[in-house]
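Q: Give me a model of this one.
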Amino acid sequence: MQIIMLVCLTVFIYNIVDLFMRFVYRKYITYKIRLNDIQKHSLFEYPAGSKRKEPKERISIKLPEKLREDLMLAGLHLRPEEFILLWGIVTVFPGFFALLLSRGIVIVITLVVSGLLFPIILVSILKKKRMEKFNQQLGEALMVISNSLRAGFTFEQALSSISKDLPDPIGTEFKKIVREVELGEELEKSMENVAKRMESKDMELMTTAVAIQRQVGGNLSNILDNIGETIKDRIIIKRNIKALTAQGEISGKIIALLPVVLLVMISMVNPEYMAPMFNTTYGHVLLGLSIVLEVLGYITIKKLINIEM
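A: The predicted structure is shown next:
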């Protein structure tokens, strides 16, 4: 009976999320069409000096685009509706399964909160790793571009060659630059978009160097060599700092996870022992204070070991 209820709930959640995303994207397309019509006739509908009122519906279509961009930066080939569907299943399914097995309200709440936070944390971690990998690949890419320029290629041809030869993420991002330039976008603007999207200061430096060289001239290959060497030296220093602060980082994670693990284990082994913590006012106060101190302690440790360059 419990298995049947679990299957029914899963199917129900899937249908609800699917209907919701269909509704959202149907409205999204409708709003896009309406906004295009408004922009086409804006000069005739609003006299000079009058204030235009932006459609309120525009607020409701930002979430899918932001989510789509985050998934793309994380390297996840999922549509926003697919991610939200998986998010809902991961949030509800483990908690309901634990509830059917009567594992206690603490376990259920822990699983639900973990399922709610896990997809967000996963996307954030993958996004950060992809950006770090991009910055690590950029030094090698600059060397290849510099050698291509010395061999007689243009800068655009060198970018096109790298976009085909180098792996993701730098190959993918450079393909976007090449595609945008072919469609008529300025080279500096396309490179600036990649720098902002990947949050890369080194890419911003490369973009500035290319822009200055195009305006006043100069030996671009030597400039790119110097930037590439600077990037490599910075990567080596970052690795040394990470090795020196690894012990403190691991200690911080252990200290942060230890109280949570003990709370869950004691609640599973002896629920009556932990009952006052969840059933009394003093217990609620102590639990809330423990959470606040736990978060503050972890943030303090992160601040101490986080050395920005």
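Q: okay, CA-based contacts and neighbour counts for the rest of this
A: Noted.
Q: The helix or strand hosting residue 231 - contacts with which helices or strands?
A: Element membership for residue 231, per DSSP states H and E: helix 220-244. In terms of contacts (3 or more C-alpha pairs under 8 Å, 6 or more residues apart in numbering; DSSP states H and E), helix 220-244 is packed against helix 105-150, helix 201-216.
Q: The longest one - contacts with which helices or strands?
A: Based on contacts counted as 3+ C-alpha pairs under 8 Å, 6+ apart, the elements that helix 105-150 packs against are helix 62-74, helix 80-100, helix 155-165, helix 170-182, helix 201-216, helix 220-244, helix 246-269.
Q: among the helices and strands packed on helix 220-244, which is the most enclosed?
A: Mean neighbours per residue, mean count of other C-alpha atoms under 10 Å, is largest over the helices and strands packed on helix 220-244 for helix 105-150, with a mean of 18.
Q: what angle do that helix and helix 220-244 make?
A: Helix 105-150 runs at 150 degrees relative to helix 220-244, counting by axes from the mean of the first three to the mean of the last three C-alpha atoms, to 10 degrees.
Q: Sequence B follows; please return its structure for comparison with A:
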Amino acid sequence: MVVGAFLPPVYLRVRANRRRRAFDDALPDVLQLISGALSAGLSLAQAVDTVVREGPEPIASEFKRVLVEARIGMPIEDAFDGVAARFQSKDFAWTVMAIRIQRQVGGNLAELLNTVAATMRERAYLRRQVRTLSAEGRFSAIILCAMPPLFALFMLFSNPDYLAPLVADIRGWALIATAAAMMTVGTVAMSRLVKVEL
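A: Below you'll find the model as predicted:
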């Protein structure tokens, strides 16, 4: 029952995060593809259709849905907003905002998308640099958080009499609860220290 209650949401969250990362990683190349199609004289809808035929997943299938929604009367910017909301992609939400503004005030959309794609690539490069530089801190945090429960598990199997007073007395349970609370606070603090938002 425990596995059935907790495993499916965890599995779906992992798959969703993987799909979201694939979307964000492929987005600059897709914007470059749309920009090239626009420079060749195609409309925005035709450029999106080019992505559907030649682009990577999961963007190709999502843009196919955009085309279907556009054909039944939804403005293409609103359909793009739906994609940004489903993937929780701030980068694509900013791209849609730029497209919406450009279509209202005019300008070269192909050049705008090229600029946005270049900015996304620079941000991705900076994000990878930060992740590399913070790897030591993250690894230290994982080791520090894993050591107490692993050591307790080791002692439970190697010398159970040593841990018996901890679970046989109410004061032992109070100590366990205090240690768990301190571990939680420490884990949250370390995760915030090594997490850098870009």
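Q: what's the TM-score here?
A: For this chain pair, the superposition-based TM-score is 0.91 by TM-score structural alignment, normalised by the length of structure 2; 198 aligned residues with a C-alpha RMSD of 1.8 Å.
Q: got the helices and strands packed on helix 220-244 of structure 1 as CSV, with distance to residue 307 of structure 1 columns?
A: Rendered in CSV, the data for those read as follows (distance: least, C-alpha to C-alpha, whole Å):
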stretch, distance to residue 307 of structure 1
helix 105-150, 15
helix 201-216, 16
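Q: Of the helices and strands packed on helix 105-150 of structure 1, which is nearest residue 283 of structure 1?
A: helix 246-269 (12.9 Å; C-alpha to C-alpha).
Q: And the closest one against structure 2, how far off on average?
A: Mean deviation of helix 246-269 of structure 1 from its aligned counterpart in structure 2 after superposition (mean C-alpha distance after the TM-score superposition for structure 1): 1.3 Å.
Q: corresponding residues in structure 2 for the next helix or strand after that helix?
A: As assigned by DSSP H and E, the chain's next helix or strand after helix 246-269 of structure 1 is helix 271-279. Helix 271-279 of structure 1 lines up with residues 160-168 of structure 2 when matched by TM-score structural alignment.
Q: which other residues reach that stretch?
A: 155, 156, 172, 173, 175, 176 (C-alpha atoms under 8 Å, 6 or more residues apart in numbering).
Q: what's the answer for stretch 184-192 of structure 1, then?
A: 176, 177, 180, 181, 203, 204, 207, 210, 211.
Q: Could you export the residues you listed as a markdown table, including distance to residue 72 of structure 1?
A: Converted to a markdown table, these look like this (distance: C-alpha to C-alpha, whole Å):
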| residue | distance to residue 72 of structure 1 |
| --- | --- |
| 176 | 13 |
| 177 | 16 |
| 180 | 17 |
| 181 | 21 |
| 203 | 19 |
| 204 | 20 |
| 207 | 22 |
| 210 | 27 |
| 211 | 27 |
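Q: Can you tell me which of the residues you listed comes closest to residue 139 of structure 1?
A: Nearest member of the contacts of stretch 184-192 of structure 1 to residue 139 of structure 1, counting by C-alpha to C-alpha, is residue 203, at 9.8 Å.
Q: Surely the closest one is in contact with residue 195?
A: Yes: if you go by C-alpha atoms under 8 Å, residue 203 of structure 1 and residue 195 touch, sitting 5.2 Å apart.
Q: Nearest approach to residue 3 of structure 1 belongs to which of the helices and strands packed on helix 105-150 of structure 1?
A: Nearest to residue 3 of structure 1, of these and by C-alpha to C-alpha, is helix 80-100 at 8.8 Å.
Q: now for that closest one, which elements pack on it?
A: Checking 3+ C-alpha pairs under 8 Å, 6+ apart, helix 80-100 of structure 1 ends up next to helix 2-40, helix 62-74, helix 105-150.
Q: Tabulate those (CSV), appending distance to residue 91 of structure 1.
A: Listed next are these as CSV, based on distance: least, C-alpha to C-alpha, whole Å:
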stretch, distance to residue 91 of structure 1
helix 2-40, 11
helix 62-74, 18
helix 105-150, 4
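Q: Out of those helices, the one nearest residue 87 of structure 1 is which?
A: Using C-alpha to C-alpha, the nearest of these to residue 87 of structure 1 is helix 105-150, at 6.4 Å.
Q: can you state the direction angle for that closest one and helix 80-100?
A: Helix 105-150 of structure 1 and helix 80-100 meet at an angle of 150 degrees, taking the same axes, to 10 degrees as the criterion.
Q: Could you check the angle helix 105-150 of structure 1 makes with helix 170-182?
A: 60 degrees.
Q: Show me what residue 126 of structure 1 lines up with in structure 2.
A: Using TM-score structural alignment, residue 126 of structure 1 pairs with residue 15 in structure 2.
Q: which SS class is residue 185 of structure 1?
A: coil (DSSP: H, G, I helix; E, B strand; the rest coil).
Q: Alignment lookup: it to structure 2.
A: Under the pairing rule here (TM-score structural alignment), the equivalent of residue 185 of structure 1 within structure 2 is residue 74.
Q: measure that match to residue 60 of structure 2 for me?
A: If you measure residue 74 of structure 2 against residue 60 of structure 2 using C-alpha to C-alpha, to the nearest Å, the figure is 19 Å.
Q: of those two, who's got more company?
A: Neighbours per residue, other C-alpha atoms under 10 Å: of residue 74 of structure 2 and residue 60, the larger number sits with residue 60, 20 against 13.
Q: List the contacts of the more buried one.
A: Residue 60 of structure 2 touches 51, 52, 53, 54, counting by C-alpha under 8 Å, 6+ apart.
Q: If we use 6 Å, what do you get?
A: Applying C-alpha atoms under 6 Å, 6 or more residues apart in numbering, we find residue 60 of structure 2 in contact with 51, 52.
Q: what does residue 25 of structure 2 give?
A: No contacts exist for residue 25 of structure 2 under C-alpha under 6 Å, 6+ apart.
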